[in-house]
Every structure is written in C-alpha cells, then in structure tokens.
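> Give me coordinates for this.
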Amino acid sequence: MDCGEFEKPCDPNYFESALLYIKKAQVLMKDKDYPYIGKESQNGSCCINMKKCVHIHNLRYKGITSEKAMATSVEKRGPIPFAMRVNTCFFRFSGKGIFDDCYCCMTGNGTHAMTIIGFGHENGLDYWLIKNSWGKKWGDDGFAKIRRNIRLCGIDHYALEVKFQ
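Alright, predicted model coming up:
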C-alpha cells in the first residue's frame, strides 16, 4: 500500500496492479522486515530497505478458473492470491468451524482479496485455509477455513497463480 498507487487495495484488480509494480521494481520485502499494517505508513512514503529485499526475476502470473486448478497450484507452488464476494457477516466471522454461508455471499456487494495458504477436509467438508489481512482479531488469529468445491462466494472467479525466480 505504501509503494504503489492503489486506490482500492482489496479489489481483485489490485492483484494485477500489484504484480505489475513488483515486476517493474524487481524486489519485495519479507513480512518480518516490512509488516503489513493495513494502511499507508505515517509519512506516506515507500520504506523499502534494499539491503533486506528479496530480488524477483521473471515474474509471471495467470488466472485460475476452477477450484481443482486452485488446489493443484497451492499444492505444487504454495499460497495463491484470490478474491471473493463478502458481506458484513464475513467481517464478523469468528473463525470457528468452516465458513459456508452462501446467503452471506449472495447479499454481499463487496469483494475482498486474501491468500489461500492450504486446503483440507474436516467433518465431511472440504475447505480452503485462508489468511486475511485484517489482523489477528479477525477469524482464528487472522486465518479461517472456507468451504471448498462449491464455488462459495465466487471464490474461483478471481484467483492467480504466480511464478517467479
């Protein structure tokens, strides 16, 4: 948020803008060195420390349009960014159990970007393990399980597979 000119950083279109910025800059900071705080820095400037940067080369990305392909990407390459429709009921989700409120998604007019970090099966249900950017007070310490393989909240409409060296 500090280093790019992003008006709506949680909008799905942000993914491509952010990736184009990273492709141009060819560097990223590790979370431990430049943690995400959910707002611009106080001085409003980019605070990259080049000595602590990870250099990125050959950045490529493509859209993923099925939950099966999303699972394959997570399994082979690791976390993937995605966006889904959300409403206030998602904002209030405690993180207990698996989120599967289809009605919440149908009434939501907002879209929120997050990261899928894994997937699994629990109590007869497939789920995605996601990391949110709202901090440790949301969900289960900033993480949640979302029902998988039912296209919940349009989760398969905007996911990306990112590759780089």
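> C-alpha from now on. contacts and neighbour counts both.
Noted.
> What is the lengthiest strand in the chain packed up against?
The single longest strand within the chain, with elements called by DSSP state E, is strand 110-122. On a contact count with 3 or more CA pairs under 8 Å, 6 or more residues apart in numbering; DSSP states H and E, strand 110-122 meets helix 67-77, strand 80-86, strand 125-131.
> Between those, which one is closest to Lys24.
strand 80-86 (19.1 Å; CA to CA).
> how far does the next helix or strand after that closest one sit from the chain's center?
Next helix or strand after strand 80-86 toward the C-terminus (DSSP states H and E): helix 88-91. Distance, stretch centre to chain centre, for helix 88-91: 16 Å (CA atoms, centre = their mean, to the nearest Å).
> Following up with a second sequence; could you model it the same way so I can compare the two?
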Amino acid sequence: MESKLPVLFLCLAFAACSANQHHDPSVVGYSQEDLASPNKLLDLFTSWSVEHSKIYASPKEKVKRYRVFKQNLMHIAETNRKNGSYWLGLNQFADIAHEEFKASYLGLKPGLSKMGAPPRPATTFRYANAVDLPWAVDWRYKGAVTPVKNQGECGSCWAFSTVAAVEGINQIATGKLVSLSEQELMDCDTTFDHGCGGGIMDFAFAFIMGNQGIHTDEDYPYLMEEGYCKEKQPHASVVTITGYEDVPENSEVSLLKALAHQPVSVGIAAGSKDFQFYKGGVFDGACSAELDHALTAVGYGSSYGQDYIVMKNSWGKNWGDQGYVRMKRGTGKPEGVCGIYSMASYPVKNATHWGA
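Here you go, the predicted model:
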C-alpha cells in the first residue's frame, strides 16, 4: 500500500493543477501587469485586432472600439479572479458592447409559438422509458456532428440548432454525416420564422417535413444574411425527417434520455456578458432573464466532480472551447442553468426513410 501513495499523490496533484489551469494568465492571453499598463493594453488591442482581422472605418470608430475592448477585458479579468468553475477570454466579440452583441448574435424567439401559429397536438416522448443510460455520451466521437459553423452577425441560431440536430439523426440512421443548409431555412421557412430576425426550432423541423427535406450546405450555402428562396433543384439531394418531438419541460433526466440517443436542439438564456466571453470550464454563471439563443446538445459527462452537458454553438471556433460550451447539470433547478431544460426538441427519422 505504501508504494502506491507517491503515485496517488502525483495523480491528485496533476488533477488539481489541471482543474485550476484557467487561473494561468496565459490561458486568457494577458497578465495583471498588462491590465495595469496603458501601453500594454494598447499593444494587446492591436495584436487582438490583427488576429481577428478587425478593420475600422475611421480613427473615431477605432477609439470607440478600444474603449469597449478595455471594458470587456476588465470584466473578463474580474470574473476570472473569482476562481469559478468556468473562465472567460478574449474572442472575436471583444470590441462589441453587450447590448450590441445581444441585438446581433442571439435569435431564439420562443414567443413566436404564441403569435398566430396553429396549435400543435401533444407529441409523445419516445425515450420516456429509457433506462441504463451510459455515464457519458459524446456524439462528436460517434461521427454525428459536423464541424462548428458560424452564423455571423445574424440572429439565425435557430436554423443552426435545427440543422445540427437533423445532421445528427441522419448520420445515426444512415451512417452518413452530411452538412445541411441553414440558408434554406433562412430563405424559405418564413411563415413563422424570420431569418436573421429569429425563429424557433420546432417550426423549422415542421418546415423540413412539409418541404420533403432539406438541401445540403454545398448545394445551398450560407450567406450570413437573408436571401431569396431557391426553387427545388432537380438533381440535388435532400435529407428528410419523419417528425419531431419535444423533450418534457424542466426535466434534466428527460433531456439526458433523449441525448443518450441523438443530438438535441436546446433553447437557452445566453444573453449575458459571461456567456459572450466564455472560454472554458463548466458554465454555471450569469444568464439572461429569458430564453434568447439556440444551441445543440451533443453529449454529457463529468469532469473533476462537475457534471455537464456539452453544447455546440454557432459562433465559430474562436468562441468558447473550440466552439463548444459545457453547461453544468445536477444543480437542482428544474429549468437548469440558463433554462436549458425549458425548451428542447429533436427530429425523428424512421427506419423506412433511412435512405433519404
């Protein structure tokens, strides 16, 4: 037993260091000395601008953005000093004021379901009786998740969340991972959803069903803005679904049951400064008051005693952990952190439609 103690000690030390690595200034790209020096702050802004290809229309605009950059940097530093379970970092949004950010990059509109849409009959939850769930699931490693995409300055998160979920169930059903078209939803799904003006995933699933499928991203590429709906292309392939279902509200176990079987579209309250600059760790922090953004849950697991759900975002790989965020679970709140159990749904693809 004694011979194993040094090894055990080393393992625990390594775990502790790994768990606290976000306190290393190199993780977020600056030190306390940088924050105290105007010259270093300006150098940091300059190098950040080059890294993110920022070009400003005038010296006045550049000065304005520098001020916003400093304010955001101070928020990042102050949050990281709290030694929480997650940490923040500079990303492509560092020169954008928070109100501007919310207006341009969030697009989930739960209220649309109450504004003229026909009432929807209650759906079943096919995974209600699922038991013996795996302790961890990650659909990225199962080949059911396409690379992280970027919605750009457009409130089209609802389309990206929808498409990621359909890409997932299509791969599970057919064995083929095909990148699908968010732009088709932007241009053609306009009865209740509103392109860059926002939408919800259930309406988009219903559109795909009524449209007899959705085109590939290659055939109908993303423009980062609304366009005209293209007619069906005779030789272009489409991916179909046969239905969609809602996950029971405010039920963590129900979301885990669904997620054990396929990626799931999820609405969250992401309109906070902490979420804007999330860099890594298990997020359990500040949230906005209402659901305002859509992501796709692609797995769940546990790390250093922190249970989490892995979510794919659509703000590019420079945001978060290579475009992903781990949301804390097991908090005891029925709605979950940032309301992640309030509005979740997934597409259905029956075996008879596997070839399409």
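> hmm, back to that, ranking the helices and strands packed on strand 110-122 of the first structure by mean neighbour count, which comes first?
Comparing those by mean neighbour count (mean count of other CA atoms under 10 Å), strand 80-86 comes out on top with a mean of 21.
> Where in the second structure does it fall?
Mapped onto the second structure using TM-score structural alignment, strand 80-86 of the first structure covers residues 264-270.
> Same check on stretch 124-143 of the first structure?
Under TM-score structural alignment, the match for stretch 124-143 of the first structure is residues 305-324.
> Between the two ends of that stretch, how far is it?
20 Å (CA to CA, to the nearest Å).
> ditto for stretch 57-70 of the first structure
Chord length of stretch 57-70 of the first structure, first to last residue, is 23 Å (CA to CA).
> What of stretch 26-36 of the first structure?
First-to-last distance for stretch 26-36 of the first structure - CA to CA - comes to 19 Å.
> just stretch 66-86 of the first structure next, same as before
End to end - CA to CA - stretch 66-86 of the first structure spans 19 Å.
> same check, this time on stretch 119-138 of the first structure
19 Å.
> Stretch 268-280 of the second structure too?
End to end - CA to CA - stretch 268-280 of the second structure spans 18 Å.
> Now do the helix ranked longest in the first structure and strand 80-86, the angle between them.
Criterion DSSP state H: the longest helix present in the first structure is helix 13-25. Angle of helix 13-25 of the first structure versus strand 80-86, following axes from the mean of the first three to the mean of the last three CA atoms, to 10 degrees, is 160 degrees.
> Which other helices and strands does helix 13-25 of the first structure contact?
Partner elements for helix 13-25 of the first structure (3+ CA pairs under 8 Å, 6+ apart): none found.
> Specify the angle between it and strand 110-122 in degrees.
90 degrees.
> so after the helix or strand Glu167 of the second structure falls within, what's the next helix or strand?
In the assignment (DSSP H and E), Glu167 of the second structure maps to helix 157-174. Sequence-wise, the next helix or strand downstream of helix 157-174 of the second structure (DSSP H and E) is helix 182-188.
> Which other helices and strands does that following helix contact?
Checked by 3+ CA pairs under 8 Å, 6+ apart, helix 182-188 of the second structure has helix 157-174 packed alongside it.
> do that again at 10 Å, thanks
helix 157-174, helix 201-210, strand 214-215 (3 or more CA pairs under 10 Å, 6 or more residues apart in numbering; DSSP states H and E).
> tell me the most buried of the ones you listed?
helix 157-174 (a mean of 27).
> For that helix, name the packing helices and strands.
By 3+ CA pairs under 10 Å, 6+ apart, helix 157-174 of the second structure packs against helix 182-188, helix 201-210, strand 238-239, strand 264-268, strand 293-303, strand 306-312, strand 344-348.
> for these, which one sits closest to Val282 of the second structure?
Smallest distance to Val282 of the second structure across those (CA to CA): 6.6 Å, for strand 306-312.
> which residues touch Arg60 of the first structure?
Leu19, Leu20, Lys23, Glu161, Val162, Lys163, Phe164, Gln165 (CA atoms under 10 Å, 6 or more residues apart in numbering).
> Turn the residues you listed into CSV, columns for distance to Tyr34 of the first structure.
As requested, the contacts of Arg60 of the first structure are exported to CSV (distance: CA to CA, whole Å):
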residue, distance to Tyr34 of the first structure
Leu19, 17
Leu20, 20
Lys23, 18
Glu161, 23
Val162, 21
Lys163, 22
Phe164, 20
Gln165, 21
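> of those, which stay in contact in the second structure?
Checking those against the second structure (both residues aligned by TM-score structural alignment, their matches' CA atoms under 10 Å), the contacts still present are Leu19, Leu20, Lys23, Glu161, Val162, Lys163, Phe164.
> circling back: report the mean deviation for the longest strand of the first structure after fitting onto the second structure.
Once fitted to the second structure, strand 110-122 of the first structure is off its aligned match by 0.9 Å on average (mean CA distance after the TM-score superposition for the first structure).
> what's the distance between that strand and the middle of its chain?
Using CA atoms, centre = their mean, the offset of strand 110-122 of the first structure from its chain centre is 7 Å.
> re the thing from before, hey, what's the angle from the longest helix of the first structure to strand 158-163? Just curious.
Going by the same axes, to 10 degrees, helix 13-25 of the first structure makes 20 degrees with strand 158-163.
> Not counting helix 13-25 of the first structure itself, show me its contacts.
Contacts of helix 13-25 of the first structure (CA under 10 Å, 6+ apart): 1, 3-9, 26-28, 55-62, 81-83, 113, 158-160, 162, 164.
> And these, which of them are buried?
Among these, those buried by neighbour count (16 or more other CA atoms under 10 Å) are 1, 3, 9, 26-28, 56, 81-83, 113, 158-160, 162.
> how about the first structure, which residue sits the furthest from its center?
Lys51 (26.3 Å; CA atoms, centre = their mean).
> Please settle this for me: is that residue part of a helix?
Yes. Per DSSP: H, G, I helix; E, B strand; the rest coil, Lys51 of the first structure lies within a helix segment.
> From Gly124 of the first structure, how far off is it?
Distance from Lys51 of the first structure to Gly124 of the first structure, by CA to CA: 48 Å.
> Could you do Tyr21 of the first structure as well?
Taken as CA to CA, the span from Tyr21 of the first structure to Gly124 of the first structure is 41 Å.
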